[in-house]
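Chemist: Let me see the structure of the following:
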Amino acid sequence: MDRETLGQRIRALRIRQGISQAQLAFPELSDSYISLIESDKRVPAPSVIDLLAQKLNCSATYLVSGVSEDVVDELRVTLDYAEIALRNGAAEEARERFAEVLANADAVALPSMLHQARWGHALALEAAGRLEEAIDGLRALTAEASADADLAHWARVHVALSRCLRERGDISAGVEVAEDALRHLIATGADSTDAAVHLGAALLAAFIERGDLVRAGQLAGQLVERAERIGSARARMAAYWEAAYVAEIRGEYEDGVALAERALLLAGDDGAAPADGGPPEDPRNLARLRIVYAGLLLRARPADAGRARDLLTRVRGEINASSAGEIDVAWCLTELARAETALGRPAEAVALAEQALDLLGGAPRRATAWALTVLGEACVRLGRRDRAIEVLTQAATHLEEMESVREAAQAWFDLAELLAETGAPERPGLDAYRRALTCAGV
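Modeler: Below is the predicted model of the structure:
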């Protein structure tokens, strides 16, 4: 729909109020300049727009967009409500409110508000588990975003897209998005920024999930060094977090625990202010970091399984008060199941893992494979060998389909060992060993 131009609106308001161009211009501007603006031959600076809005008794927003203040206020309230719903974990409610703004014809004339709604809508879709739609929205945002205009937001959009692609199981695409974005920052001399560290962390996570541990180890060291050089608490937190993940994969669990503790301290865990005195960390990120820490405790210090379970129980209670989606909730339930298994309570572990699987549905996601693996281990402890073989086969197949070759190799190996222990026919066990070797590149 065609809209009035800025110049046409100024002219219409001036005539309606019965004043001349000279009267509107006096004393700050010239009447010839007003004429050029009204004929759309000049674009006034924001300060001039503010001045003209005062003289014409309207808002600067109306002059620029043609949208009345009442409509702007209504859209802003809807956006605020959507943001609150997203932070409180009401993903579907948030999605509906963001969609309401996007469907409003007046939003087209309010680019900043429209972009906020599109960004929030994509995050709400991710939190609701609608990854395909979230990816479509984020791809459109990355195509339009400018690192020159807002580097931090540009990086956030690319990190979110890489994360959603990995959650869907398309790890190579997740690597490509983060790698291309990081390469762009390095080429433009913006590699020593928080944005570069956060993109590096996203790339590191993708490398680990793909099984590229050599590159992951190299990048982890670079991230920590870069973050220490920058000095930002958030950058250091992200670097320590990912370095803890690498340590876990390498089996260096105590190092991982120490790194995760440093990340939690920087994030302002337990209600303390973040180390840099900035705003509190996103509750979703803080919950994820606590889950990582609890998982490392389970592996590094089995005697602390009770402490890990208490922390995960606390996270489970808090996670619904954040913008956590079903994948984060399922991840927490899966680690809780792992803790219950370590504490000798496999029946409770089975119940928790099955809750996680119910949340995730049948899609071959990484979170689904993790839950199946933990469920299989708990079934073994309960003596339910047939069920264990069934779910471990599903887990290994999911991981192999999603290019998580290192984890797939481990899952096939665990299955082969279980088949050998149960006295199953030789052929299935040999097939599992072969698939483990294939995933390991042998």
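Chemist: can we go C-alpha only for contacts and neighbour counts from here?
Modeler: Fine.
Chemist: any idea which helix or strand carries the residue nearest the centre of the chain?
Modeler: Of all residues in the chain, the one closest to the mean position by Cα atoms, centre = their mean is residue 160, 4.4 Å from it. Here residue 160 is covered by helix 151-168, with elements defined by DSSP states H and E.
Chemist: Which neighbouring elements make contact with that helix?
Modeler: Contacts defined by 3 or more Cα pairs under 8 Å, 6 or more residues apart in numbering; DSSP states H and E place helix 151-168 against helix 131-144, helix 171-187, helix 194-210, helix 366-381.
Chemist: Another for comparison:
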Amino acid sequence: MTDEAVGKRIRELRQEQGLSQAELVKPGLLSAGYLSLIESGRRRPSPDVLRYLAERLGTTPGHLATGRQPDLWQETERRLSFAELALEHATAEAALSEFEEISRSGPPPYHPRAELGRARALELLGRTEQAFAVYEALWKAAEPGTALWAERATDLLRCSRDLGDYGYAADLGERAMATFEDLGVEWSDSSVRLGVTLAGVYIHRGDLVRAARLLRRLIEISDSTGSPLARGSAYWNAAVTAHYQGRGADAKAFADRALALFGETDHQRNLAVLRTFYGELLLDGEPADPGQAREFLLDAHERLTQLASPAEISECETYLARAAVRLGDLDEALRWAQAARSRLTADAAPTAEAEAAIALGMVHLAADDARQAAAALAEGERVLERATPGRAVVSLWNRLADLHEERGDTTAALRAYRQAMTAAGYRRPSHPLTRV
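Modeler: Next comes the predicted model:
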């Protein structure tokens, strides 16, 4: 054993887990200066320090000292690596089984990593409530203000947002950001991504002014200190905000910047979802470009089917259906709309179900099939009635109203417009004025 080899192993494990030296400090046992000397090979850790570092880094003192792990640990490492690889290639069910088995019977130091894999697999499978519970346990176990704590808080915000619980998500995000401020922690990729996710919650609940203000600050911070992932995330959400504010040129400029930044990373799933959003921009632009939108969406769909959740794939397919209608290919539009509807699981969010049903109704309406169009749109209404109010729900009610109006059902159109106003926070007076 050499002091340099021990220090190198400690440094590599710390960096793999996104921990700073300051995050491993323990008063009375390990200072930042002592850890720096250990990692540089100039000091040998005492047995107590070695045991403490092994516990914090999820390994054994023997591994830190010699580089050798017990046979069972080596096998567990191999199984976890294969499960994580399976998760990246859209075989979430198989990965979930492996993560669950390791959580039950694997060596304790591997349990947090297995639980994180389990949460991600559950989220990919559309079982968002279960994923939320696992992320929450991991978040509570992390030390407040650390990079790991920020990452798990980000996971919680994302799940809460997808479940439609915008109030809880916003409160959690604001408290987490306040924790960083109170602790005086410097901005990092993890805290920037947490802020970006909070901005996304504001966008979903329709608070675009607050989202835009937070994103301006995050873009300024991430441009000077952030990685391509953090910067790309900030520009992406700025594009979404601009899109919903009707600033099409700004939205496209921000999205172009986000695409370039994500192209520098290995986050292929995020890149695919971003390309889906870019396809939406092209569909809704002035003028619209359904041909180019279709190219972006087909590329995104190919990536998503290997990496993403059913809801993300379904959303892409609804946009492909819209593009096909604009291009006059109703057979293709019907195939995409039916695929989007059939892909969703029983745990899917109401907004995802409603979007798929409305897309199918749009295609039937374009094909002059009034009966099928009415049935699909009625299904969309039933689903939206149980959705949590927010920007996405307002948008879907407005789309429903437009389609009802197009098919000549003014009563249904008025009902949908009123639902959109209610979802946006407007309340009709209890005693409306009447003409005498």
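Chemist: in the helix holding residue 160 of structure 1, what counts as buried?
Modeler: 151-155, 157-168 (16 or more other Cα atoms under 10 Å).
Chemist: Stretch 210-230 of structure 1 too?
Modeler: 210, 211, 213, 216, 217, 219, 220, 222, 223, 224, 226, 227.
Chemist: any idea what the residue nearest to the centre of structure 1 aligns with in structure 2?
Modeler: Mapped onto structure 2 by TM-score structural alignment, residue 160 of structure 1 lines up with residue 155.
Chemist: Give me the nearest residue to that match, chain neighbours excluded.
Modeler: Spatial nearest neighbour of residue 155 of structure 2, excluding adjacent residues (Cα to Cα, 6 or more residues apart in numbering): residue 135 at 6.6 Å.
Chemist: which stretch of helix or strand covers the residue nearest to residue 418 of structure 1 when sequence neighbours are not counted?
Modeler: Distances taken as Cα to Cα, 6+ apart place residue 389 nearest to residue 418 of structure 1, at 7.4 Å, with adjacent residues excluded. Under the criterion of DSSP H and E, residue 389 of structure 1 resides in helix 385-401.
Chemist: Also residue 251 of structure 1?
Modeler: Residue 251 of structure 1 belongs to no helix or strand, assigned by DSSP H and E.
Chemist: So what does it match up with in structure 2?
Modeler: Match for residue 251 of structure 1 (TM-score structural alignment): residue 246.
Chemist: Next, find the distance separating that match from residue 285 of structure 2.
Modeler: Per Cα to Cα, to the nearest Å, residue 246 of structure 2 is found 10 Å from residue 285 of structure 2.
Chemist: The next helix or strand after the helix holding residue 389 of structure 1 vs structure 2, mean deviation?
Modeler: Per DSSP H and E, the first helix or strand lying C-terminal to helix 385-401 of structure 1 is helix 405-421. After superposition onto structure 2, the average distance of helix 405-421 of structure 1 to its aligned residues comes to 3.7 Å, using mean Cα distance after the TM-score superposition for structure 1.
Chemist: so what secondary structure elements neighbour helix 405-421 of structure 1?
Modeler: Checked by 3+ Cα pairs under 8 Å, 6+ apart, helix 405-421 of structure 1 has helix 194-210, helix 385-401, helix 426-439 packed alongside it.
Chemist: nearest to residue 259 of structure 1, of the ones you listed?
Modeler: helix 194-210 (14.1 Å; Cα to Cα).
Chemist: Now do the next helix or strand after the closest one: everything it contacts.
Modeler: Sequence-wise, the next helix or strand downstream of helix 194-210 of structure 1 (DSSP H and E) is helix 213-230. Residues outside helix 213-230 of structure 1 that contact it (Cα atoms under 8 Å, 6 or more residues apart in numbering) are 192-194, 197, 200-201, 204-205, 207-208, 235-236, 239-240, 242-243, 246.
Chemist: and if we set it to 10 Å?
Modeler: Residues from elsewhere that reach helix 213-230 of structure 1 (Cα atoms under 10 Å, 6 or more residues apart in numbering): 191-194, 196-201, 203-210, 231, 233-247, 249-250, 406.
Chemist: post-alignment, it versus structure 2, mean distance?
Modeler: Helix 213-230 of structure 1 sits 2.3 Å off on average (mean Cα distance after the TM-score superposition for structure 1).
Chemist: what angle sits between that helix and helix 405-421?
Modeler: Relative orientation of helix 213-230 of structure 1 and helix 405-421, computed by axes from the mean of the first three to the mean of the last three Cα atoms, to 10 degrees: 130 degrees.
Chemist: which ones are touching the corresponding residue of structure 1 for residue 197 of structure 2?
Modeler: Using TM-score structural alignment, the partner of residue 197 of structure 2 in structure 1 is residue 202. For residue 202 of structure 1, the contacting residues are 158-163, 166, 174-175, 177-179, 182, 196, 238, 242, by Cα under 10 Å, 6+ apart.
Chemist: Could you do residue 297 of structure 2 as well?
Modeler: Applying Cα under 10 Å, 6+ apart, the residues near residue 297 of structure 2 are 272-280, 291, 303-304, 316-317, 319-320, 323.
Chemist: Is the counterpart of it in structure 1 part of a helix or strand, or is it coil?
Modeler: In structure 1, the residue matched to residue 297 of structure 2 (TM-score structural alignment) is residue 312. Using DSSP: H, G, I helix; E, B strand; the rest coil, the secondary structure recorded for residue 312 of structure 1 is helix.
Chemist: correct me, but residue 341 of structure 1 touches residue 350?
Modeler: Yes - contact criterion Cα atoms under 10 Å: residue 341 of structure 1 and residue 350 qualify, at 8.7 Å.
Chemist: Let me know the distance separating residue 143 of structure 2 from residue 209 of structure 2.
Modeler: Here the criterion is Cα to Cα. By it, residue 143 of structure 2 lies 32 Å from residue 209 of structure 2.
Chemist: Run through the residues that contact residue 121 of structure 2.
Modeler: Residue 121 of structure 2 neighbours (Cα under 10 Å, 6+ apart): 83-84, 86-88, 90-97, 99, 115, 127-128, 131, 309.
Chemist: ok, now residue 260 of structure 2?
Modeler: Contacts of residue 260 of structure 2 by Cα under 10 Å, 6+ apart are 228, 232, 271.
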